[in-house]
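Novice: turn this into a model:
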Amino acid sequence: MPESNEEDRPILMFDGECNLCNGFVDFILRKEKDHRFLFASLQSERGRQLQEQFAIAPTVDSVIVINDKAAYLYSDAVFQVMKALPWYFRLLLVLRVVPKAGRDRLYRLVAKNRYRLFGKRESCRLPTAEEKSRFLQ
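Specialist: Here you go, the predicted model:
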């Protein structure tokens, strides 16, 4: 995908200190072939601005996808990512039949325990030179 305005591309906001979240970003970078997503850590200036712009409480414990001028949280954010991945990952969209309350409950359980289960970094993820254009500061 050619470089375009930030407003035209989905933005994935993630906890830059969380190993699970960083692994999810790495997964997207490997699998998403058209380079659609931009990334912003929740700890970055741009991440904080987006949280404020979309009235997302700082206590929200989720990756966040900003797409089509809307913010998606919890399982809905994951489904937004799945739509951008190769067809075999989009098969997971069938899980949307599970009631949102149940999906989000499971998401929150993992999110609540992510540092204990997957560890925490001392500092936010630094993009490589090739990835730098996709990370918002």
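Novice: contacts and neighbour counts: CA atoms only from here.
Specialist: Noted.
Novice: what comes up buried for the helix or strand harbouring Val110?
Specialist: In this assignment (DSSP states H and E), Val110 forms part of helix 100-112. Buried residues in helix 100-112, counted by 16 or more other Cα atoms under 10 Å: Arg103, Asp104, Tyr107, Arg108, Val110, Ala111.
Novice: try stretch 12-27
Specialist: Those would be Leu12, Met13, Phe14, Asp15, Gly16, Glu17, Cys18, Asn19, Leu20, Cys21, Asn22, Val25, for stretch 12-27 by 16+ other Cα under 10 Å.
Novice: another sequence for comparison is provided below:
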Amino acid sequence: MATPRLSNQIASQTVSTQQPIVFFDGECVMCNGFVDILLKVDPQGTILIAPLQGQTARQYLPPLPLDREAWSIYYRDEHHLYDQSDAFIQVCNRLGGVWSVFTAIGVMPRPIRDRIYRFIARNRYRLFGRRATCRMPSEVEQKRFLP
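Specialist: Sure thing, here's the model as predicted:
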């Protein structure tokens, strides 16, 4: 099943937010691992976090496909909304430092890198597992998580 891409209208839509937000699949073990890393490498809390299953995602994202294998990570910064490999590249760029190395995948044509991204996303539950419910942030993490 083809993954719906953000339309050019949505992808180029100018948005305004105080802090960037990473939207992730709260039931995906791999996605939660990425969030754990994000929490460690961004201790200042410059990037907020919201599950795709939550009300913040419903407010800021286009409708998600019914097929969860077609879901994507999204990254919303002060100006744009990114998905799939572009979202990952933008998060790494925002984090800076050693994470900037991963922005080099941006030289690869988007259709190729998104095909690789889609393969991993389609198989993430089988390869890494699935939680029965979304993660519950610790008391310390709660200020970073949006509902």
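Novice: thinking again about what came up before, mind checking which of the buried residues of stretch 12-27 of structure 1 are in strands?
Specialist: Those of the buried residues of stretch 12-27 of structure 1 mapping onto strands are Leu12, Met13, Phe14, per DSSP state E.
Novice: trace the second one over to structure 2, please.
Specialist: Aligning on TM-score structural alignment places Met13 of structure 1 opposite Phe23 in structure 2.
Novice: list the residues that contact that match.
Specialist: The contact partners of Phe23 of structure 2, by Cα atoms under 8 Å, 6 or more residues apart in numbering, come to Ile49, Ala50, Pro51, Leu52, Ala57, Ile73, Tyr74, Tyr75.
Novice: the fifth one - that's part of a helix, no?
Specialist: The reference is to Ala57 of structure 2. Yes - counting by DSSP: H, G, I helix; E, B strand; the rest coil, Ala57 of structure 2 is found in a helix.
Novice: how close does it get to Ile73 of structure 2?
Specialist: Ala57 of structure 2 is 11 Å from Ile73 of structure 2, where distance means Cα to Cα, to the nearest Å.
Novice: swap in Arg126 of structure 2?
Specialist: Separation of Arg126 of structure 2 from Ile73 of structure 2 (Cα to Cα) stands at 17 Å.
Novice: who has more neighbours out of these two?
Specialist: Neighbours per residue (other Cα atoms under 10 Å) separate Arg126 of structure 2 from Ile73, with Ile73 holding more: 20 against 11.
Novice: quick one: map the more buried one onto structure 1.
Specialist: Aligned by TM-score structural alignment, Ile73 of structure 2 pairs with Val63 of structure 1.
Novice: ranges for the strands of structure 2?
Specialist: Going by DSSP E, structure 2 shows strands at 21-24, 48-51, 74-76, 81-83.
Novice: in CSV, list those along with distance to Asn8 of structure 2.
Specialist: Shown next, in CSV, are those (distance: least, Cα to Cα, whole Å):
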stretch, distance to Asn8 of structure 2
strand 21-24, 19
strand 48-51, 23
strand 74-76, 15
strand 81-83, 11
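Novice: which one of those strands lies closest to Arg135 of structure 2?
Specialist: Closest to Arg135 of structure 2 of those, according to Cα to Cα: strand 48-51, at 8.8 Å.
Novice: in structure 1, which residues correspond to that closest one?
Specialist: Going by TM-score structural alignment: strand 48-51 of structure 2 matches residues 38-41.
Novice: so how far is the matching stretch from its chain's centroid?
Specialist: Centroid displacement of stretch 38-41 of structure 1 relative to its chain, using Cα atoms, centre = their mean, to the nearest Å, is 8 Å.
Novice: what lies in contact with it?
Specialist: Contact partners of stretch 38-41 of structure 1, identified using Cα under 8 Å, 6+ apart, comprise 6, 9-16, 46-47, 124, 134-137.
Novice: this completes my enquiry, with thanks.
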